[in-house]
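Undergrad: need a structure here:
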Amino acid sequence: MDDADHCAGGGSRPAPPRPSAAQVRRWRRRLAGERDAARIYRELAGLRSGQEREILLGLAEAEERHVAHWEALLGDDAGRPGRTGWRARTMLVLARTLGWIVVLALLQRAESRPLYERDSDAPASMAADERIHSEVVRGLAARGRARMSGTLRAAVFGVNDGLVSNIALVLGVIGGGASGPAVLLTGLSGLLAGALSMAAGEYISVNSQRELLAAAAPDDAARASLPALDVDANELALVYRARGMSADEARSRAAAALSGGRADGERRTGTGTGGADGSGAAGADVVGSGTAAALSSFLAFAVGAAVPVLPFLAGLAGIGAVAASGVLTGAALMLTGAIVGLLSGARPLRRALRQFAIGAGAAAATYLLGLAFGSAVG
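TA: As a prediction, the model looks like this:
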């Protein structure tokens, strides 16, 4: 049988149809997106070390597997790797300037989109990969947020409190008919009073928490009594139960501390200053310094409270000063809201608008109160 007969008999497999121009364009977009994702993960890995670096490199390798899939589909149409897309370039700039947590929050949202769920050209394993990537990024972002949560909370809340309270104060006295110098004095007084109040509150809060932790820390004198305990009759297990362990676990910990090398058992079980529940000196270190917390709260509030006063400090007066103060404060409120949204993995615009609405509502309420008070006095 010659080749023609062989083909006619169906013995050869027909060549796959050439993809359409629309398919090629879509595959190229997929390929460019996966190449950008791999670059981002490798760039972030360069900013980290240890386990976080290894995890990010693992994500980059997974994205490169996806790159290979689209390159195989495209063949000669794949072309050489092009320039990084503008979104990826923006993320890399954010990573270098604002930190990797901001980029992880953005990537968390990107990875959570069902990109390949209904794409017949992508195997089910790629869609599953993307879902797993979303959880990996979520975990990394959660670790980063946990490390910076205290500082972030104090900074964002301090700035936001300064913005809302001082714009409300300024508009309240403007509604009451105060003159330009009176408005400026009121704004600066509100800045200083609020910042001092925030600093005092934070100082008292942190030091009170440190004192509570210190009161809960085990007594070092009790640790020195461990070698002298009667092995068959002692209350060591009650120490662990008092600190929240179950009866079985407390007995196990007590037996381990009393068996053989007691000094080693003491370190393992936490009979010393750390305590079984991790309280004590280590907990006090996590709380931080009351002075540092007070200073950061003072500065954060002062920065926010200065924004509504800036136009009046610059010499503006009348409706122009009010409009400028409102625009600056509104922009700052939206910025703080967007930052919170980014770091929490939520939609930045929604959080920005929510923050703006809260500030605008407070300012409108005090302005109307000032109008009513001014009319009653007049």
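Undergrad: okay, CA-based contacts and neighbour counts for the rest of this
TA: Fine.
Undergrad: any idea which element Arg153 lies in?
TA: Applying DSSP states H and E as the criterion places Arg153 in helix 124-175.
Undergrad: Next SSE downstream of that helix?
TA: Following helix 124-175 toward the C-terminus (DSSP H and E): helix 180-216.
Undergrad: how far out from the middle of the chain is that following helix?
TA: Helix 180-216 sits 25 Å away from the centroid of its parent chain (Cα atoms, centre = their mean, to the nearest Å).
Undergrad: by how many degrees do that helix and helix 124-175 diverge?
TA: Per axes from the mean of the first three to the mean of the last three Cα atoms, to 10 degrees, the angle that helix 180-216 makes with helix 124-175 is 130 degrees.
Undergrad: Against which helices or strands is the helix holding Arg153 packed?
TA: With contacts defined as 3 or more Cα pairs under 8 Å, 6 or more residues apart in numbering; DSSP states H and E, the packing partners of helix 124-175 are helix 50-74, helix 100-111, helix 180-216, helix 290-313, helix 318-344, helix 348-377.
Undergrad: Second input sequence below; structure requested for side-by-side comparison:
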Amino acid sequence: MITTQRDGREPSARDIRRWRQYLADEQAEAAVYRDLADRRSGEERQILLALADAEGRHEEHWRQLLGPNLGSPRRGALRTRFLGLLARRFGSVFVLALAQRAEGRSPYQADADATSAMAADETVHEEVVRGLAARGRKRLSGTFRAAVFGVNDGLVSNLALVLGIGATGVPAATILFTGIAGLLAGALSMGAGEYVSVRSQRELLEASTPAAPAKSVLEHLDLAANELTLVYRARGMSEEEAESYARGVLATAYAATGPIAAVGHQAPEPDEHEAIGTGTGAALSSFCFFASGALLPVLPYLFGLSGYAAIIVATVLVGVALLATGAVVGLLSGGPPLKRALRQLVIGLGAAAVTYLLGLVFGTTIG
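TA: Purely as a prediction, here's the structure:
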């Protein structure tokens, strides 16, 4: 039996190698989704298993094309195998974010040997994984946001402070104490500000949530007057919509067969508070991460370095940290990690360069 391409031509050795790689990649991707499913339950597990089944259909397509040329099993692409390792070890939102990018790089749109249905599947898979990753991002968004902002602010602000003071030529001890003061002042300010911000946001949401007594009096309302319509009109419904919806809610309450809490229509979803995070958690994250970021520019002076050596070491340490945090943000947001990392580096070092130049202008030469 001789396998032929979709256009009837006999496949070349290059075609066979490409098909085998596709098959290996599909097998590896299906394994990633199954590993992720093993760490989840309910609807997310079902979705991930359905994705694995879809990859299995794609596997079968390449098996049929290969026929007797199937050969020995090959390993999937390095990035897919890396995803599998992460899925087995962690099963986190980072893996879903990476999987989202992997689905978006599918070559099937430009490959005549892949069916249009397969190319469409891969496009839809990217959106499915994006949705799953969004759930994970929402669960950690509050505290994670505070952590990322904290560490970046610490890195940039204290590096700028240390370089600006260092460029004036003051003694290393002065730079060290200035850096420590900047660390404490910034960390305390970030923590306090984040606590007030998150607490205020939660209190605003809680103020919009229907009170418990309002839910308990439904069955006693006058069905003819039906003042419940005013509740829904106040929440944006037209008079007709509010009337219809309120009568349905009251009918349910009188029958005592449905959730009286239906008065909470258009109230915040239960997980909105989780997405925002707690004030204490956000404050601690901001404090700790700002302090950890602000500590890096001070380290060279803690270990006795001074002058240009300390400035260079501090800049390198902060640069590496900025690249790392930028890459992490890129992964979680589904964007290109390298682009986010370089953007973070340029912004951070650019701000520090400005204060360093000001220090040179108004200070003395470093000895």
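Undergrad: For the helix holding Arg153 of the first structure, give the aligned segment of the second structure as residue numbers.
TA: Counting by TM-score structural alignment, helix 124-175 of the first structure falls onto residues 116-167 of the second structure.
Undergrad: Tell me the helices and strands packed up against the helix or strand containing Gly265 of the first structure.
TA: In this structure, Gly265 of the first structure sits in helix 262-269 according to DSSP H and E. Secondary-structure packing of helix 262-269 of the first structure (3+ Cα pairs under 8 Å, 6+ apart): helix 247-258.
Undergrad: Would you indicate which residues of the helix it packs on are buried?
TA: Neighbour-count burial for helix 247-258 of the first structure flags Ala250, Arg251, Arg253, Ala254, Ala255, Ala256, Ala257, Leu258 (criterion: 16 or more other Cα atoms under 10 Å).
Undergrad: The residues you listed: which two are farthest apart?
TA: Across these, the longest distance by Cα to Cα is 12.3 Å; it joins Ala250 and Leu258.
Undergrad: that older thread, so how far does the helix holding Arg153 of the first structure sit from its counterpart in the second structure?
TA: Mean deviation of helix 124-175 of the first structure from its aligned counterpart in the second structure after superposition (mean Cα distance after the TM-score superposition for the first structure): 1.3 Å.
Undergrad: how much does that helix deviate in direction from helix 100-111?
TA: Interaxial angle, helix 124-175 of the first structure versus helix 100-111 (the same axes, to 10 degrees): 120 degrees.
Undergrad: roughly how far is helix 124-175 of the first structure from the heart of the chain?
TA: Centre-to-centre, helix 124-175 of the first structure and its host chain are 5 Å apart (Cα atoms, centre = their mean).
Undergrad: Kindly calculate the angle that that helix makes with helix 50-74.
TA: Using the same axes, to 10 degrees: helix 124-175 of the first structure against helix 50-74 is 120 degrees.
Undergrad: relative to helix 348-377, how tilted is helix 124-175 of the first structure?
TA: Counting by the same axes, to 10 degrees, helix 124-175 of the first structure points 10 degrees away from the direction of helix 348-377.
Undergrad: In TSV: the buried residues of helix 247-258 of the first structure, plus distance to Val307 of the first structure.
TA: Conversion of these to TSV gives the following (distance: Cα to Cα, whole Å):
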residue	distance to Val307 of the first structure
Ala250	56
Arg251	60
Arg253	57
Ala254	59
Ala255	62
Ala256	60
Ala257	59
Leu258	63
